[in-house]
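Engineer: below is the sequence, then the predicted model.
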Amino acid sequence: MVGTLVLTRHGQSEWNKLNLFTGWKDPALTELGREEALTGAKRVAATGIKFDVAFTSALQRAQTTLGIQLKEIGQENIAIHKDQALNERDYGELSGLNKDDARKKWGEDQVHIWRRSYDIPPPGGESLKLTAERVWPYYHKEILPLVKQGKNVIVAAHGNSLRAMIKDIENISDDDIVGLELATGVPILYKLDSEGKVVSKEILKDEA
């Protein structure tokens, strides 16, 4: 029994455009972000997959991305589960700050550590490790069992909540996962067997 899991990072948000730390703040998608979501949706549509259920975070940029995807593939009527367990990493005191201003305040090295270390959180916020510890229980309880049953599942979420899922799916090391780049709006298609092991992985993007 092989199930399908499609993961998509939301399209560009207004705060992405302004180079701000976003985290649990809730800006909308930009027009480019909506276009990115639509482009990704067309690539999903080309696979012909019929989804059984969808998951997204409690934040509108992910929910809007999912809505654009489901409308484009004509599957708006499937069940959608929204949960803050899939929210972006909480950046704490960095939230809402311009990334250059944060570097001026705390120093470039310190901000780099907060952004790219696995287990050192910014003040009042989450590290990737803490984000993963929030995401994994939800993934293992709500999402993975469906895929293991052969269901087709689509998830629209955020860079770091998706990194947490991918770390678990692919058994990626702490050091390697922090360097994993996820393009906005580009879906990743996994086929998983009944034990949750990866059968295949495909990044749905235009060939260079």
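Structural biologist: Sure, I can see it.
Engineer: going by C-alpha atoms from here, please, whenever you check contacts or count neighbours.
Structural biologist: Fine.
Engineer: now do the helices in this protein.
Structural biologist: Here the chain has its helices, by DSSP state H, at 14-17, 31-47, 60-72, 99-106, 108-116, 128-138, 144-148, 159-170, 174-177.
Engineer: how about those in CSV, adding mean neighbour count and distance to residue 3?
Structural biologist: Output for these, formatted as CSV (neighbours: other C-alpha atoms under 10 Å; distance: least, C-alpha to C-alpha, whole Å):
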stretch, mean neighbour count, distance to residue 3
helix 14-17, 17, 33
helix 31-47, 20, 14
helix 60-72, 23, 18
helix 99-106, 14, 39
helix 108-116, 15, 32
helix 128-138, 20, 18
helix 144-148, 20, 5
helix 159-170, 20, 13
helix 174-177, 14, 24
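Engineer: okay, those helices in TSV with distance to residue 191 next?
Structural biologist: Formatted as TSV, the helices of the chain follow (distance: least, C-alpha to C-alpha, whole Å):
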stretch	distance to residue 191
helix 14-17	30
helix 31-47	13
helix 60-72	19
helix 99-106	36
helix 108-116	29
helix 128-138	19
helix 144-148	9
helix 159-170	11
helix 174-177	20
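Engineer: relative to residue 206, which of the ones you listed is closest?
Structural biologist: helix 31-47 (8.6 Å; C-alpha to C-alpha).
Engineer: ok, and here's another one to check against it:
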Amino acid sequence: MPEHRLFLLRHGEGAWNKENRFCSWVDQKLSEDGVKEAQECGRLLKEMGCQFDMVFTSILSRSVQTAWQVLEVMGLEWVPVVKSWRLNERHYGALIGLNRAEMALNHGEERVKLWRRSYDVTPPPIDESHPFFTEIYNDRRYNSCDIPKENLPRAESLKDVLDRLLPYWDNIIAPEIKRGKTVLLSAHGNSCRALLKHLEGISDSDIAGVTLPTGVPILLELDGDLRPVKPRQLLGDQAKIQAAIKKVEDQGKAKPGGK
């Protein structure tokens, strides 16, 4: 029997999700559809009788806004929300702001898939000439990180995401779950994938096949050592979930003009 339940949630659709651009550490609000996704997620969880004791988010607005919308719909606005850069989306380096489909057209679908889905391939790093470098690294939200701002990443593989996430999981989140608290982690596609890889023991090659749609809650039932006792459950209408997964996977396919 499971001793603990953990809910993972990739934020609702952001403006750049809609435009099929690598968003990464650029701060984007939820789109109108993204707000609806988060609210629908909250309604689903409320109907299931879920209750949360703590919520963890990244320090990017789309992650935080998603948590707010879910909690408001559930009538749980009072639940503590704890934010950390260690739950941020993967840093896509020089790819930030680029259209995935146009990149696939120019560099090939396999190369883009490696950049997006592989475990240990790192995209080209961002540098000071990049149009979004200043917006990211002059943002004062990173002044309060637990490492010096100059040591923040310039690009990350999924392995790098897991490496910076694990200390936060081990030292901050996991102890709360072991104390009996039910936790919602409202984060990003890659920070959630990295944590799933760790918890479920997914191989370096198989993680490439794990795709998470926006706004779909994932239930993990865990034992006392926080290991899954049954397969993860993507909650909601399964036909819609599969269609949403295919939509995410198709983002990296070559389409002239990125349309």
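Structural biologist: Yes, it's here. Since this is a predicted model, take the numbers as computed values, not measurements.
Engineer: still on that earlier bit, out of the helices of the first structure, which is closest to residue 7 of the first structure?
Structural biologist: Among the helices of the first structure, helix 159-170 sits nearest to residue 7 of the first structure (C-alpha to C-alpha), with 7.3 Å.
Engineer: not counting that closest one itself, show me its contacts.
Structural biologist: Taking contacts as C-alpha atoms under 8 Å, 6 or more residues apart in numbering, the residues outside helix 159-170 of the first structure that touch it are 7, 9, 86-89, 128, 131-132, 135-136, 139, 172-173, 177-178, 180, 182, 196-198.
Engineer: then stretch 235-253 of the second structure?
Structural biologist: 20, 44, 100-101, 103-105, 109, 112-113, 211-214, 216-219, 234.
Engineer: then stretch 109-126 of the second structure?
Structural biologist: Contacts of stretch 109-126 of the second structure (C-alpha under 8 Å, 6+ apart): 92-95, 100, 103-104, 133, 154-160, 204-205, 207-209, 252-254.
Engineer: hang on, isn't residue 99 of the second structure packed against residue 18?
Structural biologist: No - in this structure, residue 99 of the second structure is not within contact of residue 18 by C-alpha atoms under 8 Å, at 10.6 Å.
Engineer: how about the most centrally placed residue in the second structure: what's its closest non-neighbour residue?
Structural biologist: Nearest residue to the geometric centre of the second structure (C-alpha atoms, centre = their mean): residue 188, 1.1 Å. Closest residue to residue 188 of the second structure apart from its sequence neighbours, by C-alpha to C-alpha, 6 or more residues apart in numbering: residue 10 at 4.6 Å.
Engineer: I figured the one you found hits residue 211, correct?
Structural biologist: No - under the criterion of C-alpha under 8 Å, residue 10 of the second structure makes no contact with residue 211, lying 10.5 Å away.
Engineer: who has more neighbours, these two?
Structural biologist: residue 10 (26 against 18; other C-alpha atoms under 10 Å).
Engineer: tell me the contacts of that one?
Structural biologist: 63, 186-189, 192, 212-217.
Engineer: now do the same for it: its match in the first structure.
Structural biologist: Matched by TM-score structural alignment, residue 10 of the second structure corresponds to residue 9 in the first structure.
Engineer: before we move on, what about residue 165 of the second structure?
Structural biologist: So, by TM-score structural alignment, residue 165 of the second structure is matched to residue 135.
Engineer: how many residues are close by the nearest residue to its match once chain neighbours are set aside?
Structural biologist: The shortest distance from residue 135 of the first structure to any non-neighbouring residue, by C-alpha to C-alpha, 6+ apart, is to residue 85 (5.5 Å). Residue 85 of the first structure: 20 surrounding residues under other C-alpha under 10 Å.
Engineer: thought residue 142 was touching residue 85 of the first structure, still the case?
Structural biologist: No - proximity of residue 85 of the first structure to residue 142 does not meet the contact threshold set by C-alpha under 8 Å, at 10.8 Å.
Engineer: which residues do the two both contact?
Structural biologist: With C-alpha under 8 Å, 6+ apart as the test, residue 85 of the first structure and residue 142 reach no residue in common.
Engineer: what segments of the stretch 151-259 of the second structure are strands?
Structural biologist: Along the stretch 151-259 of the second structure, the stretches classed as strands by DSSP state E, counting those that start in this stretch are 183-187, 217-222, 233-234.
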